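Asks: sequence-free structure coming up:
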């Protein structure tokens, strides 16, 4: 089977399940894991600017997309010629069924079950002793955070945190003054690459909050990735 993945975390998942480079024939430029394998695969654009002609030239049997990460019109264009699976992952339960579905589709049920068990182990006993309010920033200029209906927010909850902006939708723009009710401010390493200098800038306004740069992949990459983040979650929880 020839597969094109339009989603970074799904590309990683397919390899983790045991598929190889002769089966995964196309990926986006943001599909960076596992590096030794993805470097051998044809790039078909970015998640939101797919090269439709290039995808067609690869003659895939199957394309995997995501409701949030890909542009609807581009996915619908591909659906005219190819079989496309559109995923929508908002909760750990969604993630469980995604792995189960992919395992069934590609005959990798045992591997899928393994990663599902590892995912639940990753969140076992990782909850903070005190339910701290967290503001999770994903962008600068303007500052943007995550609402309660996002996968990132669900991961925060699974780790025992409370999303300060839980009552808002998707990815609202905010002002630094809005962060003063938080106990913690997490600066994600992606999609905006927050650095130590940004901590200093935000600390000038948010003087009483603890600010920490966190691994964005550990909070936003679904599929098999979060199954491998148990140690990261443990260290993060202990540090806080």
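Replies: Sure thing, it's come through. Values in this document were obtained by computation on a predicted structure and should not be read as measured data.
Asks: can we go C-alpha only for contacts and neighbour counts from here?
Replies: Fine.
Asks: Once you drop chain neighbours, what's closest to residue 144?
Replies: Excluding the flanking residues, the one nearest residue 144 by CA to CA, 6 or more residues apart in numbering is residue 173, at 4.4 Å.
Asks: surely the one you found meets residue 146?
Replies: No - counting by CA atoms under 8 Å, residue 146 is not a contact partner of residue 173; they are 9.1 Å apart.
Asks: Would you mind telling me which of these two has more residues around it?
Replies: residue 146 (24 against 14; other CA atoms under 10 Å).
Asks: Who are the contact partners of the nearest residue to residue 215 once chain neighbours are set aside?
Replies: Nearest non-adjacent residue to residue 215, counting by CA to CA, 6+ apart: residue 189, 5.4 Å away. By CA atoms under 8 Å, 6 or more residues apart in numbering, the contact set of residue 189 is 138, 195, 213, 214, 215, 216, 217.
Asks: try this one next to it:
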């Protein structure tokens, strides 16, 4: 049997694979599937679970992969993501790595297919099904949580200010509790300027702890500036798919419950 990734590529089961993950959230997922001993490379942004990844060699970043180091490691499989990794780099890697597994979750429930894809390819089917069951339990609890519609601006950067658009995994997560984000142009992660009209249209502003390291001090200062509620939120819980999404659903429920 073969298994199909996000761009339609077919993969056979490879229980003895030598895996490099270029996606932080997928690195965490692979470790939670019991595959840490087979991970032979990761990015410097792959920081969870800390104890497991400490022993895995770094091969650069998500965008600036050290191709020479990757060649020396000689993986059989490299796991990438449509949003996180640049296509020219992935195309270059494909010249010397036999199998490139492409991932692209766009909404919370896409995690179920992601768990099963990686579980099937790397012979961790039981572990993947256990994660699916945990996800479904948290998802059912989330569906039963109260929904208070909010129009929120989810900020990921400042100088320049940047937010997420409606066509993002983060927006899909927030939509699970009835929170919507404005569309500030065609970009998925648009730059924007604060304006009276924008501020009036919002119920609250969310400052993410990643990729920009917003703090409570930023939130307090911006709240004074805008005269609107500003909340610091855990960016990993809202933007990391993979096994982190199980905890992310619980975090969403806590946001919904206030």
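Replies: Structure's in. What do you need? Predicted model, so just to flag it, every value in this text is computed and none were measured.
Asks: Quantify their similarity with the TM-score.
Replies: Overlay of the two chains. TM-score (TM-score structural alignment, normalised by the length of structure 1): 0.92; 237 aligned residues with a CA RMSD of 1.7 Å.
Asks: related to what we said a few turns ago, in strands, which of the contacts of residue 189 of structure 1 appear?
Replies: Members of these lying in strands (criterion: DSSP state E): 138, 213, 214.
Asks: any idea which of those is closest to residue 34 of structure 1?
Replies: Set against residue 34 of structure 1, the nearest of those by CA to CA is residue 214 (20.5 Å).
Asks: In structure 2, what sits opposite that closest one in the alignment?
Replies: Matched by TM-score structural alignment, residue 214 of structure 1 corresponds to residue 233 in structure 2.
Asks: What is the end-to-end distance of stretch 59-79 of structure 1?
Replies: 13 Å (CA to CA, to the nearest Å).
Asks: Go ahead and name everything in contact with it.
Replies: In contact with stretch 59-79 of structure 1 (CA under 8 Å, 6+ apart) are residues 1-7, 10, 25, 47-50, 52, 82-88.
Asks: Generate a ChimeraX selection restricted to the buried entries among these.
Replies: ChimeraX command restricting the contacts of stretch 59-79 of structure 1 to the buried ones, with burial defined by 16 or more other CA atoms under 10 Å:
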select :3,4,5,6,7,10,25,47,48,50,82,84,87
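Asks: Can you list which of the contacts of stretch 59-79 of structure 1 are found in helices?
Replies: Secondary structure from DSSP state H places 10, 52 of the contacts of stretch 59-79 of structure 1 in helices.
Asks: Now for residue 218 of structure 2, how many residues are close by?
Replies: Counted by other CA under 10 Å, the residues lying close to residue 218 of structure 2 total 14.
Asks: scratch that, residue 76 of structure 2 is what I was asking about
Replies: As a measure of burial, residue 76 of structure 2 has 17 neighbours, counting by other CA under 10 Å.
Asks: One more: residue 159 of structure 2?
Replies: 6.
Asks: where does it land in three-state SS?
Replies: Put simply, residue 159 of structure 2 is coil when judged by DSSP: H, G, I helix; E, B strand; the rest coil.
Asks: Show me what it aligns to in structure 1.
Replies: In structure 1, residue 159 of structure 2 lands on residue 141 (TM-score structural alignment).
Asks: same question, residue 210 of structure 2
Replies: Checking TM-score structural alignment: residue 210 of structure 2 goes with residue 190.
Asks: so that match touches residue 219, yeah?
Replies: No - assessed by CA under 8 Å, residue 190 of structure 1 is found out of contact with residue 219, at 10.0 Å.
Asks: of the two, who's got more company?
Replies: Neighbour count, other CA under 10 Å: between residue 190 of structure 1 and residue 219, residue 219 has more, with 21 against 16.
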